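Participant: Provided below are the primary sequence and the corresponding predicted coordinates.
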Amino acid sequence: AAAKRWAKFGVDRRRPRKELRIWALSDVFFDQHGVPEWCKSLSSSFFRDDVLMLAGNLADSLPQLRFALTVLKSKFRRIFYVPGNHDLWVRRVTLSSIIRGEQVKDEQREARLQTSMPESHM
């Protein structure tokens, strides 16, 4: 598993350094008015060789999280994503935080994102 993870992080090693830009966003709150439109309006060509680091709090619901990841993934070459507290919060009494965390991990895998979940740092 470690070798597979290392291979993912080494994908861009041979790319010319002058072509790589790294952007960071946090607290995007994709479910707020105007944010989806702003994200969709980002240039697909301007950022296509760039890396985006997402530091959590993309959305309060899984459908919005999925939509946000899909839109942003279409704009950037690679995305590194660490879920925030809003991404992991539970809105319904019937769901537990553990289930929500697993659902967020599923979304990350489906979007093929490099990611870091809190339990991997223990």
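Facilitator: Okay, I see it. Numbers count the residues shown, from 1 in each chain.
Participant: for the rest of this, base every contact and every neighbour count on C-alpha atoms.
Facilitator: Noted.
Participant: got the buried residues for stretch 92-100?
Facilitator: The neighbour-count check on stretch 92-100 (16 or more other CA atoms under 10 Å) flags residue 100 as buried.
Participant: try stretch 44-56
Facilitator: Of the residues in stretch 44-56, those buried (16+ other CA under 10 Å) are 44, 47, 49, 50, 51, 52, 53, 54, 55, 56.
Participant: stretch 100-110 now?
Facilitator: Neighbour counts using 16+ other CA under 10 Å place 100, 101, 104, 105, 107, 108 of stretch 100-110 among the buried residues.
Participant: now residue 76, nearest residue through space, not along the chain?
Facilitator: Leaving aside its sequence neighbours, residue 76 sits nearest to residue 48 (CA to CA, 6 or more residues apart in numbering; 4.8 Å).
Participant: ok, which stretches of the protein are helices?
Facilitator: Remark: helices assigned in the chain by DSSP state H are 2-9, 35-41, 62-73, 85-88, 97-110.
Participant: looking at the ones you listed, which is closest to residue 23?
Facilitator: Ranking the helices of the chain by proximity to residue 23 (CA to CA) places helix 62-73 first, at 11.9 Å.
Participant: angle of the closest one against helix 97-110?
Facilitator: Angle, helix 62-73 to helix 97-110, by axes from the mean of the first three to the mean of the last three CA atoms, to 10 degrees: 30 degrees.
Participant: got the helices of the chain as TSV, with distance to residue 21 columns?
Facilitator: Shown next, in TSV, are these (distance: least, CA to CA, whole Å):
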stretch	distance to residue 21
helix 2-9	16
helix 35-41	18
helix 62-73	15
helix 85-88	26
helix 97-110	22
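Participant: please compare the first structure with the one that follows:
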Amino acid sequence: MRLFTVSDLHADHPENRKWLEQLSRDDYLDNILIVAGDVADEIGLLSSSLALLSRRFRHVCFVPGNHDLWVIRSQLHSSFDKYRAVGQACRDAGVHTQACRVGSTLIVPLLGWYDYSFGPFNETLRANWMDFKACQWDGHDDAAVSRAFDELN
């Protein structure tokens, strides 16, 4: 058994989706893949991408990234609702979002959101960072969102 990890697949870009589709259907069937977010912001594409991966790996473990929670091009208006939809897409695809033990290996996906522990927030970020336009947190500020995800862990 081998353990692979990937992030930022951005399957909404055709060349990235093509790469996903060309992954071997045989070479990884005994392996684990950790997907550390940013598969796609469109829920249907995220669902189909995770389903594709789950057919190619023995186990797929996933934690959503910021792009996966964008609602700017979604019928959902809340990123909390999007998080729940992403969770359902994972369950439908057989993808782990909780702790997963495979033999002696334990994989524990952890959720997080901006807490600014690496640097102070400023208005330049708010004006220019797409997450502040594409994510909607029902009026909660980033600190509340960060605490909510911490509690889910």
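Facilitator: Happy to help now that I have it. In this text the structure is predicted, and so the values were computed from the model without any measurement.
Participant: which among the buried residues of stretch 44-56 of the first structure gets closest to residue 69 of the first structure?
Facilitator: residue 54 (9.7 Å).
Participant: after alignment, which residue of the second structure pairs with that closest one?
Facilitator: Structural alignment (TM-score structural alignment) places residue 54 of the first structure against residue 35 in the second structure.
Participant: check residue 40 of the first structure too.
Facilitator: Under TM-score structural alignment, residue 40 of the first structure pairs with residue 21 in the second structure.
Participant: which residues touch residue 85 of the first structure?
Facilitator: By CA atoms under 8 Å, 6 or more residues apart in numbering, the residues touching residue 85 of the first structure are 56, 57.
Participant: please report the distance of the residue most central in space within the second structure from residue 84 of the second structure.
Facilitator: The centre of the second structure sits closest to residue 64, judged by CA atoms, centre = their mean, with a distance of 2.0 Å. From residue 64 of the second structure across to residue 84 of the second structure, the span is 11 Å (CA to CA, to the nearest Å).
Participant: likewise for residue 94 of the second structure?
Facilitator: Using CA to CA, which is the criterion applied here, residue 94 of the second structure is 15 Å from residue 84 of the second structure.
Participant: likewise for residue 56 of the second structure?
Facilitator: Separation of residue 56 of the second structure from residue 84 of the second structure (CA to CA): 25 Å.
Participant: of all the helices of the first structure, which lies closest to residue 117 of the first structure?
Facilitator: helix 97-110 (8.0 Å).
Participant: residues in the second structure aligned with the closest one?
Facilitator: Aligned by TM-score structural alignment, helix 97-110 of the first structure corresponds to residues 79-92 of the second structure.
Participant: what residue of the second structure is the furthest out?
Facilitator: residue 123 (26.3 Å).
Participant: so that residue versus residue 89 of the second structure, what's the distance?
Facilitator: Using CA to CA, we find residue 123 of the second structure at a distance of 34 Å from residue 89 of the second structure.
Participant: surely residue 31 of the second structure touches residue 3?
Facilitator: Yes: under the criterion of CA atoms under 8 Å, residue 31 of the second structure makes contact with residue 3 at 6.0 Å.
Participant: out of the buried residues of stretch 44-56 of the first structure, which sit inside strands?
Facilitator: Within the buried residues of stretch 44-56 of the first structure, residues falling in strands by DSSP state E are 51, 52, 53, 54.
Participant: wait, what's in contact with the third one?
Facilitator: Contacts for residue 53 of the first structure were tallied using CA under 8 Å, 6+ apart; they are 22, 23, 24, 25, 79, 80, 81.
Participant: who's in contact with the aligned residue in the second structure for the fourth one?
Facilitator: Superposed on the second structure with TM-score structural alignment, residue 25 of the first structure falls opposite residue 6. Under the criterion of CA under 8 Å, 6+ apart, the contact partners of residue 6 of the second structure comprise 33, 34, 35, 36.
Participant: residue 21 of the first structure too?
Facilitator: 49, 50, 51.
Participant: how about those residues in CSV, adding distance to residue 68 of the first structure?
Facilitator: Formatted as CSV, the contacts of residue 21 of the first structure follow (distance: CA to CA, whole Å):
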residue, distance to residue 68 of the first structure
49, 19
50, 17
51, 16
